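> My questions concern the predicted model and sequence given below.
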Amino acid sequence: MNSNTQNLEIFIQSPDLQIPTRALTLPPNLTIRNLKLSFLSQISSIHQTLASSSFFTLNGRLLSDSDTVENSGVTSLSTLSLKFRLSGGGGDGGATGAESRDCYLNMYAEKKPDKCDPNEQRLSKWLNCALSNEPLKHPIVVDYLGNLFNKQALVEALLTKKLPKAFSHIKGLKDMIAVELASIPGSDSPSGGDVKFQCPITGLEFNGKYKFYALKTCGHVLSSKALKEVKSSTCHVCHKEFLESDKIIINGNEEEVIVLREKMEIEKMKLREKKVKKVKNGEMGVCNDGVKLSGTKHAIDLKGPQKISGKIETNGKDVNGLKANGKRFKAGDSAPAHANKEVYASIFTSSRKSEFKETYSCRSLPLGRN
């Protein structure tokens, strides 16, 4: 038989179809497309559809459907691979390969902010420390702007001087108010995100959906509803009296925080004025021994018949073992035995005039003595 008309024995494999390799005997003038249809008709009823999306390769080289087996370089005992095209390529939402690489790079050039659940943000603000973001646990304190803190975290930040600028109004313990949050029964060890505090009067949850106030006089935290429905000038829990100005709203909005800040500044100003008045009245110049300081040095204006400007007024009391009766203290009067009073007094004063002048090199040897 002529070699041009001799049939060829080939092997066909298809990893995509997950079928075992098959051996076929075919004429060399058979087209590649007819070979696909013949092979696919043996394994599937939709061979026409599969043929349009499949192709043969020989040693990694793509074979054209219009070429014959012989013209494609297929020889006897060759192995052909049947593969399928992936979906996409244009018109179906897939990539065509014509897009610029910059299109994909620009998609990730700017990081989009993560979307946070507003409910989770609100709940975190009411259940966590405003400084450490750890769950609130007693002892709990509130500042004059309504921020809640774990006392331990706030004190440590003050001691290490690592307090953020947002809380710069907190200078010490006097700027903290210890509060008592009522726990929900059975919520001593809640899972993350669970509400564990409530109003002790109405039972409303401490979750940011309702307004809560901290009372400066006793530290109890009550809901706005409890204070409105049960109108009283005393705390509903401990019955301690409070004023309207003693209420601090917890985690208030921007306008409410501004009002609290103004109130805080007014109270600080009143405290400074009160201290100045005490100084003017001489209250700050009273020592533990009842000794009062007067004169322009201490900026104290004392009144009374025994006022001595620039002196120590003792009113006949012992001061450090020395008895004084309104007289100026002299160092020579308390000189030790067998000591020259003038020499002893010169240790404490340099007001005594001398007829000698000191040298620039030695102050202990005046001119005329060296």
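Yep, it's here. Numbers count the residues shown, from 1 in each chain.
> CA atoms for contacts and neighbours, from now on please.
OK.
> can you give me the strands for the stretch 51-200 of the chain?
Secondary structure of the stretch 51-200 of the chain (DSSP state E, counting those that start in this stretch): strands at 54-58, 61-62, 79-84, 140-142, 148-150, 177-179, 182-183, 197-198.
> With mean neighbour count and distance to Lys231 added, can I get those in TSV?
Converted to TSV, the strands of the stretch 51-200 of the chain look like this (neighbours: other C-alpha atoms under 10 Å; distance: least, C-alpha to C-alpha, whole Å):
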stretch	mean neighbour count	distance to Lys231
strand 54-58	17	83
strand 61-62	12	89
strand 79-84	18	80
strand 140-142	24	24
strand 148-150	26	26
strand 177-179	22	21
strand 182-183	17	20
strand 197-198	22	19
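> May I see those strands arranged in JSON lines, with distance to Glu229 as well?
Supplementary listing: these in JSON lines, determined by distance: least, C-alpha to C-alpha, whole Å:
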{"stretch": "strand 54-58", "distance to Glu229": "79"}
{"stretch": "strand 61-62", "distance to Glu229": "85"}
{"stretch": "strand 79-84", "distance to Glu229": "76"}
{"stretch": "strand 140-142", "distance to Glu229": "25"}
{"stretch": "strand 148-150", "distance to Glu229": "25"}
{"stretch": "strand 177-179", "distance to Glu229": "22"}
{"stretch": "strand 182-183", "distance to Glu229": "19"}
{"stretch": "strand 197-198", "distance to Glu229": "17"}
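> this is the other structure I want to compare:
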Amino acid sequence: MHIQRQIFVTSPYSQQTVALQLDPTQSILTLSRLTSLLESSSHLSDFSIGLNGKPLYASTRIQVSNLPSVSLLTLHPRLLGGGGDGGATGAESRDCYLNMYAEKKPDKVDPNEQRLSKWLNCALSNEPLAEPCVVDLLGNLFNKEALVNALLLKKLPKQFYYIKGLKDMVNIKLTPLAGSEGDTTSGQFQCPVSGLEFNGKYKFFVLRGCGHVMSAKALKEVKSCSCLVCHADVKDSDKIVVNGTEEEVGLLRERMEEERAKVREKKGASKKSKNGVAAVVVDAGAKVAKRQMDDGNVSGTVKKFKAGDKVPVNATKEVYASLFTSSKKKSDFRETYSCRSLPLGRN
């Protein structure tokens, strides 16, 4: 015996409730049958549907036999943009709305952490700065070991193309923060004069001559032509700003290119001077050869010296010549082991 099932549908346009009798012989109830209760200009997708307090979708099929004997079906008009159900994005279902938030967005980088990393870590290996440290001609900080290894293995990133060798590095001397004297691995440094922390909040300079790192405030307040620590001579061109702005880095790049251009010009001039000296030597040799030709030495070779041609006055030619060469003629006599007992005149 089939149990009669009845479903009550509340009208979305009035407070009236309509009762529908469900045929027990029908196995499935489709929500599309509810379109007969709507106005001609309305669609079922314009309403949110609930059955016995549970939400349903337009594509949902309901097994009639699973329904209670009396059920309540409610239709509520959707309010676009106000229900948080996907209408604000024009989506047909809530899934599209939720998927929009399911996509992972890249984590925001803390500007303070980024600044500290640039000042306290190596620009190449991103490891904490530890002695020995160097700075390039544009103000970037490196651990010397990491930079040298990258140069030897030819794995230096393209952004550091201008670093060709040790001549493009400046060895620096960092001062540990107060309370950590002697500890160069703490990663905390300060200005040796003003005590300002080396963390990016203040401008710092590297002095190329001695390598000391100190704040711009100290150099400004104590005006001197020498280093405030070791008293070495300092010029304005010897100051390299650490991690400067784009404008400051541009000025450092121009200065670097000018210095390299001067070095190339100097090398070219020295090469020309060497070639000039060689040309002078060649010209001198040509003049000597010409003078010899004029003296009668047609072959152009140097005349062999003979002691007999330069005999002093009142001197015997043979005696004078014997001072430089042997005056005796060579004989066929050859010395042997047994001939050493012969009289001295024989040999």
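Looks like it arrived, so ask away. What you are looking at is a predicted structure, and each value in this text was computed from that prediction instead of being measured.
> wait, which of the strands of the stretch 51-200 of the first structure is closest to Lys125 of the first structure?
For the strands of the stretch 51-200 of the first structure, the distance to Lys125 of the first structure is smallest for strand 148-150, at 8.6 Å, taking C-alpha to C-alpha.
> Contact partners for the equivalent of Gly195 of the second structure over in the first structure?
Residue-level alignment of Gly195 of the second structure against the first structure, with TM-score structural alignment as criterion, gives Gly203. With contacts taken as C-alpha atoms under 8 Å, 6 or more residues apart in numbering, Gly203 of the first structure has no neighbouring residues.
> thinking again about what came up before, figure out which of the strands of the stretch 51-200 of the first structure is closest to Lys112 of the first structure.
Taking C-alpha to C-alpha as the measure, the strands of the stretch 51-200 of the first structure were each checked against Lys112 of the first structure, and strand 148-150 came out nearest at 30.9 Å.
> Residues touching that closest one, excluding its own?
Outside of strand 148-150 of the first structure, the residues that reach it under the criterion C-alpha under 8 Å, 6+ apart are 126, 128-131, 136-142, 250-251.
> helix/strand/coil for the match of Gly195 of the second structure?
Gly203 of the first structure falls in the coil class when you classify it by DSSP: H, G, I helix; E, B strand; the rest coil.
> any idea what Pro185 of the first structure aligns with in the second structure?
Using TM-score structural alignment to pair residues, one finds that Pro185 of the first structure aligns to Ala178 in the second structure.
> Please apply the same query to Leu159 of the first structure.
Across the alignment, which pairs residues by TM-score structural alignment, Leu159 of the first structure is matched by Leu152 of the second structure.
> buried subset of the contacts of strand 148-150 of the first structure?
Under a neighbour-count criterion of 16 or more other C-alpha atoms under 10 Å, the subset of the contacts of strand 148-150 of the first structure counted as buried comprises 126, 128-131, 136-137, 140-142, 250-251.
> Helices along the first structure, start to end?
Counting by DSSP state H, the first structure forms helices over residues 32-41, 47-52, 101-107, 118-127, 151-159, 224-229, 254-280, 341-346, given from the N-terminal end onward.
> looking at these, which is buried most?
Stretch with highest mean neighbour count among the helices of the first structure: helix 32-41 (a mean of 18; mean count of other C-alpha atoms under 10 Å).
> start and end residues in the second structure for that one, please.
Helix 32-41 of the first structure lines up with nothing in the second structure when matched by TM-score structural alignment.
> which secondary structure elements does that helix contact?
Under the contact criterion of 3 or more C-alpha pairs under 8 Å, 6 or more residues apart in numbering; DSSP states H and E, helix 32-41 of the first structure touches helix 47-52, strand 54-58.
> No further questions, thank you.
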